[in-house]
Structure formats: C-alpha cells, structure tokens
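*Asks:* sequence first, predicted coordinates after that:
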Amino acid sequence: MTDTVTDPPLDSDRRRTPGRRGRSWGTLGCGVALALPAVLLVVRLTGLDARTPFAMPIVLFPYSAVLGVLVLGLMTAVPTLRSRWAITVVAALVIAHVVLLAPRFVPAGRSVPEESVELRVATLNTNGGKADPHALVKLIRTERIDVLAVEQMPSAGVDALDDAGLGALMPYRELHPEYDSSIYSRHPLFEGGTTHVDTAWAQTTAEVSVDGHRVRFVAVHTYYPLGDTRRWARDMAALASMARRSEPDTVFLGDFNASLDHAPMRDLLAAGLTDVHGELGRGWGRTWPVGHAFVPPLIQLDHVLHGSGLAGVSVSELNVPGTDHRAVVAELALLPAKGRAN
C-alpha cells in the first residue's frame, strides 16, 4: 500500500473560486433586474400593449429606464461585474429607452403671439363624486379656470358642487352624469351634447365661445385596461377617429386611462393632437394614484390634448382631497391663423 500525497490548493485558487462565484451571482442578479426593461422595450417598440395584458406594465416604461441606468452604473463601478460585452448590451438598452423618452422632456419651444386669446382649462376625475366640492371650487377660483371637465361625477356630486358655489363661477354647463362626464364653463356654451362614437359610454362635448373664437371641448373618460384591454383599445381608437375629423380648435381633456407609452395614446396623438405635458417638456406629470399615505403618484392617466389651432402655455397637477386622481390645469393659447401649424 502506498500513500498518495495531494498538493494543497494554492492561495490563488482559494481567492479565485469565491470571486468567480460572486461574479456569477452578480451577473445573474443584473440579468434578472434587466428583464423588465428588456421586455417593456420590446412591448413599447412593437405596440403589443394595445389589446393585451401588457397594457398594464407598459406604464412602468420610464421606471424601467431608470432601472437600466442603475444597473449600468453598478456594472461599471463594480470590478467583478465588468464585462465589455455585457456593458455594451446594457448601454444599448438604456440608449433605446432614452431615445424613446427624450422627446417628451424637450419643450417644443413654440412661440405664442402676444395677441393670442388664452384659455385656462382643468380636468379632474372626481372618484365617483368623492372629491371635496369646496376644495374643487377653491381650485377653480384660485387658478382662474375658464373650462372644467369632470369625470365620474354622479348627480349627487353635481348638486354638491352647486352647493359649494360653482354655479356662481361657472354658470354655463353641459351635464351628463349618466354618461360619466360633464363640462362647466365661465363662457357661453354652444352645440352641447354627447359623442356618437364607439366608446364604452358617451363622452360629453360642447363648444365654448371666447372673443369670437369657438373651441370644441370633449370631456374624456375611457374604459380601463385592467378591466378589458380590448374595450379600452376600442375606446382609444374611437377617440382617434374623432380627432381626425375634428377642427384645429379642439381640446380633448380628461382621464384617458393611458400614458404616453401606450400605443393607443400615441395613435391618438398622431391623429392631430398634442399633449400639453409633452409639448412643454413635462412628459412625466404623474396624476395617479393620490390619497395614499405611502404611495406617491406613479403614472399619468389624465391629459389635456389640443389641436393645431392652439398651443400650450403652462400645465400643472394639483391635489384635490377625496379623489385618487390629481387635477390637471393647463393654459392654452388660441393661435391666430398665421401662427398655426400646417
């Protein structure tokens, strides 16, 4: 019988094995973290969210860009995670996100002639009339709102707003609580009623006359993708069809249940409308949810969109107690004929 002598492991082997293991786990972790940005990028590029369950996670697209930047920074800073090919792939993923997101953060820089008539408009989903009526009336007074669109406002909510004094500020109204949306105005309204397009429920519409200008308003509240993505997509397609037939002096405002990363919203904008937030370089104006102690507003579902006869001057999001949506307040300028886009 002979003894077998085994050489002890070298110190370099001891050091190398844990390092390789740590690198493997680190690379795996980065890969898992990048799964969401990669999937959402594919959905965003292909428009797969239109009638599929991807309509919900695509609202996280801006957050996936932030996640990609963090992972890229980590891979660059930690020696054990550095890999030229991996960093190249992640950098390409981040760049693709930035290219898609950047336009909404760059102001259009459109000049507004001094002689332009201006309108201040607002929209609020009242959460079934739970919005504090006195707070909403105070907002209308403080922000000098000319036209207000409300969604999810039942008849009881209409009465509560009148009791709070809205009638004195906005004596003209096109009320359709049975169809989920209504329009209030400081200025006379004309040709009011509801739309006749293929939406889950009719949208309220009316024209406002200001200094000889007629502006058509459509108070929007679409079906929600969480309930039925196909029904929601049909609502958005119906609005796009309506937008293509609209005059330049048209404003669509309300709760679209859609962000700027949804394909149906991009189709609506391509039909001839401009999102005020994106126009002014504020393309991440988060409006939902609010009213939760530990959850800040995460996504933008509420928008003010306008035709080529108008231009955005300012936009902001304001809280109204009682509802889970922020109000969107926008100032719009009615452009003279020579200042309008072709």
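*Replies:* Everything's here; your move.

*Asks:* contacts and neighbour counts: CA atoms only from here.
*Replies:* Will do.

*Asks:* ok, longest helix in the chain?
*Replies:* helix 11-46 (DSSP state H).

*Asks:* please point out which parts of it sit buried.
*Replies:* Residues of helix 11-46 classed as buried by neighbour count (16 or more other C-alpha atoms under 10 Å): 23, 26-27, 30, 33-34, 36-38, 40-41, 43-44.

*Asks:* from the chain's centre, how far out does that helix sit?
*Replies:* 32 Å (C-alpha atoms, centre = their mean, to the nearest Å).

*Asks:* where along the chain do the strands fall?
*Replies:* 117-125, 147-151, 172-174, 181-185, 189-194, 204-210, 213-221, 250-255, 274-275, 302-306, 310-318, 327-334 (DSSP state E).

*Asks:* another structure for you, compare them:
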Amino acid sequence: MAEPVVGVDGAPPGRRTPGPRGRRLLRAAATVVGVSAVFACAAGVFAHYSGFVSSTASRVAAFTPVLVIVGVVGFVVLLLARRWIVAGIAALVVVAGVVTQAPLYVGASSAADSDLVVMQANIYLGQADIVSLASTVRAEDVDLLTIVELTEGALNRIEVSDLAVALPYSFTHALPDGRGVGIFSKYPLVDGRVLDGFRLGNVRAETDLPGHGRTAVYALHPLPPWPEAAWRWDLEMSRLSDILAAEALPTIVGADMNSTWDHRPFRRMLAGYGPDTSPDLLDAAEVVGAGFVPTYPADKAIPPLLTIDHVLTRGGLQPTSMHTVTLVGSDHRGVVATVR
C-alpha cells in the first residue's frame, strides 16, 4: 500500500496548519474579541446599577440581558484562547451580569381559571389591526385591557368591533401622535381621570372586581429616555412612582413604561416611595419567573429585544402567570397576565 502524501509540516497538501506566527495572530484576535464582548457585558452591568440619567446610559441598560449573553460568549472565547487570567476576570463580570437578571427567573406560574386576566397593548399610533386584537381578547378571555397610542380613528374602530362587546366598559383619552390611552373592562369603570402634567396620556379609573372589591386601574405611558431628553423620562418615572405609592386602593397597572427591569427608575418604582405601610408594586414578569420576555420592537426581521411593556399589581393582587401575544400591525407585542 502506498504511503499517504504529506507536506513538509506533516499535514496533507492543501491543509496546512497555522504556523507559530499564525497561531499567535489567531490567539490575539480571539483575545480582542473576547475582551470586547466582556467589556460590553460590564457596561451593561454598570448601567443596570448606576442609574445615570442619560440617553446613552439608558440605551445600554435596556440591552443588559443581551449584553450578558455577549459576555458569556466572550468568556468562552477567552477560555479557548487559553487566556486564563483574563478569562478569570471575565467570569466575575459574567457572574455579576447573571446576578442582575436572576430575579426575573425566580418565581413560578400558578394560574387558575378563576384568575383575573389583564392585557396591555401598544397599538402603534392606532395602526394595529383591531379585528385581530378583538380576537386575542376573546381567546385570552381578557377582563381588563389597557391600550396606549390610542387614536380617535382606532377608538372608532374599537367601538364597532367585537372588542366593545367583550369589554363593554371603557375610559379613554384618545389623542393623535401616539399620545392617547384607554382602559377597557368587563366591569363598570367609575371615577376616570387623566393624570395631569405628562407629555403622553396616562389615566386612572376604578372598578369593582368580583370577590375583591374596589380597585384602581391605571393605563400608563411615560416618555421614553430617547429620543426625548433622558431627564424628562426620569422625571416622569419619578412622578408616576409618587402617584402609585400614594394610591390607597389595590392597584392594577398596564403600561408601556418605556423602561425595562434594567433601568433603575423602573426598579425604584417597584420598590415605591410611599409610607411604610404601602406595599411594593409587583411586576408580573418578575413574580412568575418569566425571565426575558421582550416586547419591542416587534415589527423587524429580528426578534424583539426590549422588555418595556408591563403588567403591575399591588395591594393583595398577585400575578400568577404572564406571557406575550402578537399584536398584528403593531411594533409591540402585547402582555397578558393573570392576577389572583
């Protein structure tokens, strides 16, 4: 049998292994990639905790879950490059990143048929398909629906759709340019009012829930931290925190908060600034351990990356499950939560 033909370096012809110089270059390139990825993760962790009020910091914080995954990839690359010391530092950064996200994965879903169903929907300047929205409301057996970016045109379509049959009671504040907002309910709504002093629409109403009694319902839509000035977003989040902390009734909130778990103003809102007897707000995604459930942008070729739509409760109302749903014609996914 003929001997196999090999090159001068012992490899088959045409399949030369990198020489010492090539291996050094590959290792250097892997190091640069790994360190860059871990640096991105570190930036996300820093933005999560720092609370800096700037458009740049808020952008970085919004992508912290993605940046943590990038950091994990960077750590693996550094291990493959045998950069042991740098990989050790990278491991610490990645662990810090995982810690920022861990609360979202600790919890359990325990929905029951008797639970209240709450849905939050951003209908994208009133352009979402109302017929499809009504079908989702029916399929999910929604009891309370909060809508943001409610225009007069969208409200007119809602009033002649099955949605108005499924949820016959409403308090709305329809406006152009994405500023409108509304609450739709199976149960009568009373004492509806617009929250003054906000650039976008924010409203509150009350309803009597079977077996629970009088409850405050909010539909909220604070300004985003970009392209608006970040200080305006921070100010509106602080004002909404004060309003919710002062609320005397058990509370349900459906909101496009323009904020994620990784924005410190949002976590401050959950903790509350009210009197000591005022319980914290509960974020459905956190309570049920839903993890990373992004809702925006939902109209791109890539999946959504930002979790800015939320259902919150307080005062004896406990979220028991949470998932997202498609909103045809919108740039957001909807959020559906069950509440006990």
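*Replies:* Okay, I see it. In this text, all values refer to a predicted model and were calculated from it rather than measured experimentally.

*Asks:* TM between them?
*Replies:* Overall, the chain-to-chain superposition scores 0.86 on the TM-score scale (TM-score structural alignment, normalised by the length of structure 2); 311 aligned residues with a C-alpha RMSD of 2.1 Å.

*Asks:* neighbours of the aligned residue in structure 2 for residue 226 of structure 1, just the number please.
*Replies:* With TM-score structural alignment as the matching criterion, the partner of residue 226 of structure 1 in structure 2 is residue 226. Taking other C-alpha atoms under 10 Å as the neighbour definition, residue 226 of structure 2 ends up with a count of 16.

*Asks:* could you do residue 117 of structure 1 as well?
*Replies:* Neighbours of residue 117 of structure 1 under the rule other C-alpha under 10 Å: 17.

*Asks:* same question, the one 5 residues further on
*Replies:* Residue 122 of structure 1 has 28 neighbours, counted by other C-alpha under 10 Å.

*Asks:* how near is the aligned partner of it in structure 2 to residue 313 of structure 2?
*Replies:* By TM-score structural alignment, residue 122 of structure 1 lines up with residue 119 in structure 2. For residue 119 of structure 2, the distance to residue 313 of structure 2 equals 13 Å [C-alpha to C-alpha, to the nearest Å].

*Asks:* hang on, the earlier thing: show me what contacts the match of residue 122 of structure 1?
*Replies:* Listed by C-alpha atoms under 8 Å, 6 or more residues apart in numbering, the contact partners of residue 119 of structure 2 are 142, 144-146, 254, 311, 334-337.

*Asks:* export those residues to TSV and tack on distance to residue 192 of structure 2?
*Replies:* Conversion of these to TSV gives the following (distance: C-alpha to C-alpha, whole Å):
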residue	distance to residue 192 of structure 2
142	20
144	14
145	15
146	13
254	15
311	19
334	23
335	23
336	23
337	23
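
*Asks:* tell me the one among those residues nearest to residue 207 of structure 2.
*Replies:* Nearest to residue 207 of structure 2 out of the contacts of residue 119 of structure 2 is residue 144 (C-alpha to C-alpha; 10.0 Å).

*Asks:* trace that closest one over to structure 1, please.
*Replies:* Match for residue 144 of structure 2 (TM-score structural alignment): residue 147.

*Asks:* run a quick neighbour tally on its match.
*Replies:* Neighbours of residue 147 of structure 1 (other C-alpha under 10 Å): 22.

*Asks:* for it, give its distance to residue 18 of structure 1.
*Replies:* The value you get for residue 147 of structure 1 to residue 18 of structure 1, if C-alpha to C-alpha is used, is 66 Å.

*Asks:* residue 140 of structure 1 now?
*Replies:* Residue 140 of structure 1 is 64 Å from residue 18 of structure 1, by C-alpha to C-alpha.

*Asks:* try residue 200 of structure 1
*Replies:* 60 Å.

*Asks:* can you tell me the closest non-neighbouring residue to the most centrally placed residue in structure 2?
*Replies:* For structure 2, the residue nearest the mean C-alpha position is residue 307 (1.5 Å; C-alpha atoms, centre = their mean). Distances taken as C-alpha to C-alpha, 6 or more residues apart in numbering place residue 294 nearest to residue 307 of structure 2, at 4.0 Å, with adjacent residues excluded.

*Asks:* trace residue 154 of structure 2 over to structure 1, please.
*Replies:* That one, residue 154 of structure 2, aligns with residue 157 by TM-score structural alignment.

*Asks:* now do the same contact list for the closest residue to that match other than its chain neighbours.
*Replies:* Spatial nearest neighbour of residue 157 of structure 1, excluding adjacent residues (C-alpha to C-alpha, 6+ apart): residue 129 at 4.6 Å. Residues counted as contacts of residue 129 of structure 1 (C-alpha under 8 Å, 6+ apart) are 152-154, 156-158.

*Asks:* show me which of the residues you listed is closest to residue 263 of structure 1.
*Replies:* For those, the nearest to residue 263 of structure 1 is residue 152 (24.5 Å; C-alpha to C-alpha).

*Asks:* these two touch, right, the closest one and residue 176?
*Replies:* No. Counting by C-alpha atoms under 8 Å, residue 152 of structure 1 stays clear of residue 176, with 10.2 Å between them.

*Asks:* what do we get in structure 2 for residue 312 of structure 1?
*Replies:* Checking TM-score structural alignment: residue 312 of structure 1 goes with residue 319.

*Asks:* that match is in contact with residue 287, isn't it?
*Replies:* Yes. Applying C-alpha under 8 Å, one finds residue 319 of structure 2 in contact with residue 287, separated by 6.6 Å.

*Asks:* could you measure from residue 247 of structure 1 over to residue 333 of structure 1?
*Replies:* For residue 247 of structure 1 relative to residue 333 of structure 1 (C-alpha to C-alpha), the value is 15 Å.

*Asks:* if you count what's nearby, which of these two comes out ahead?
*Replies:* Per other C-alpha under 10 Å, whichever of residue 247 of structure 1 and residue 333 has more neighbours is residue 333, with 21 against 14.

*Asks:* thinking that one is in contact with residue 117, fair?
*Replies:* Yes. At 5.7 Å, residue 333 of structure 1 counts as touching residue 117 under the criterion of C-alpha under 8 Å.

*Asks:* among the strands of structure 1, which comes closest to residue 64 of structure 1?
*Replies:* Across those, closest to residue 64 of structure 1 is strand 302-306 (C-alpha to C-alpha), at 21.1 Å.

*Asks:* how big is the offset of the closest one relative to structure 2?
*Replies:* For strand 302-306 of structure 1, the mean deviation from structure 2 after alignment is 0.5 Å (mean C-alpha distance after the TM-score superposition for structure 1).

*Asks:* between that strand and strand 327-334, how big is the angle?
*Replies:* 10 degrees (axes from the mean of the first three to the mean of the last three C-alpha atoms, to 10 degrees).

*Asks:* so how far is strand 302-306 of structure 1 from its chain's centroid?
*Replies:* With C-alpha atoms, centre = their mean, you get 9 Å for strand 302-306 of structure 1.
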